[in-house]
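Undergrad: I need the structure of the sequence given here:
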Amino acid sequence: MDTTAAIAAIFAIVRRIPSGRVTSYGEVAARAGLKGRARMVGRVLGDAPDDAPVPWFRVLKADGRIAFPIGSDAFKEQVQCLRKEGVRVATNGRVDLGRYGWSSEQTLDALLWG
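TA: A predicted model of the protein is given here:
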């Protein structure tokens, strides 16, 4: 997959993450056909223009933590965006993936049952 197609695939997957749900960089990569390219997802989202219509804030590290340094402006912005959607974020920047994670099963249920 060339770079332009990879970027488009990453953006398409991130746009599909439902409000109030989160997923990991690695999961986005896998769903975009880029298994093992989690860092690429991080770079693509980090390089996206500020006005890009992509809910970048719904993407976290594999352990459910926000990737930005705690207390940084970007960290605070991501926490604020997630909390607006009802996602509980701990003071250390961790989100309970069991509760808020976007899984393949949820996607399949939505496809089958609406």
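Undergrad: all contacts plus neighbour counts: C-alpha atoms, from now on.
TA: Noted.
Undergrad: Relative to Ile66, how far out is the closest residue in space to Ser103 that isn't next to it in sequence?
TA: Leaving aside its sequence neighbours, Ser103 sits nearest to Thr23 (C-alpha to C-alpha, 6 or more residues apart in numbering; 7.8 Å). For Thr23, the distance to Ile66 equals 11 Å [C-alpha to C-alpha, to the nearest Å].
Undergrad: I'd like the structure of this one too, to check against the first:
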Amino acid sequence: MADKNREGFFESVYEMVAQVPSGMVATYGQIAKLVGESRRARYVGYALHVNPQPGVIPCHRIVFADGRLAAGFAFGGPEAQRELLEAEGVEFLDDGRVDLTRYRWPAGVM
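TA: The predicted structure follows:
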């Protein structure tokens, strides 16, 4: 992805992630689809790893398609991500995944 395209993509990702409400999560693939790049879920992860405004752009609300947290969560690891989500009322299954049937943001989900 060329730098100019990457910057535009990253900005689109940040704008979409900023819309995920407190107490809900979205998946990397869901965000990619919502910004019109359905095959770029990995790039969503790259964008969030370099989030220029942690705490403003709620990257902690983005999880894997099965509800797992990101082992490489850039702002304190998966424990910090879990704490942030729990503080918003998100509950976890016994195996540590977010229950997507209860907490997934419905935008773009069929």
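Undergrad: mind listing what's buried in stretch 57-76 of the second structure?
TA: 57-64, 67-70, 73-75 (16 or more other C-alpha atoms under 10 Å).
Undergrad: do the same with stretch 29-48 of the first structure
TA: 29-30, 32, 34, 37-38, 40-42, 44-45.
Undergrad: what's the spacing between the residue positioned nearest the centre of the first structure and Glu105 of the first structure?
TA: Centre of the first structure computed as the mean C-alpha position; nearest residue by C-alpha atoms, centre = their mean is Val59, 1.8 Å away. From Val59 of the first structure over to Glu105 of the first structure the distance is 18 Å, taken as C-alpha to C-alpha.
Undergrad: Same check on Thr4 of the first structure?
TA: As judged by C-alpha to C-alpha, Thr4 of the first structure and Glu105 of the first structure stand 29 Å apart.
Undergrad: who's in contact with Trp56 of the first structure?
TA: By C-alpha atoms under 8 Å, 6 or more residues apart in numbering, the contact list for Trp56 of the first structure reads 14, 45.
Undergrad: ok, back up a step: the residue nearest to the centre of the first structure maps to what in the second structure?
TA: Correspondence of Val59 of the first structure to the second structure, assessed by TM-score structural alignment: Ile62.
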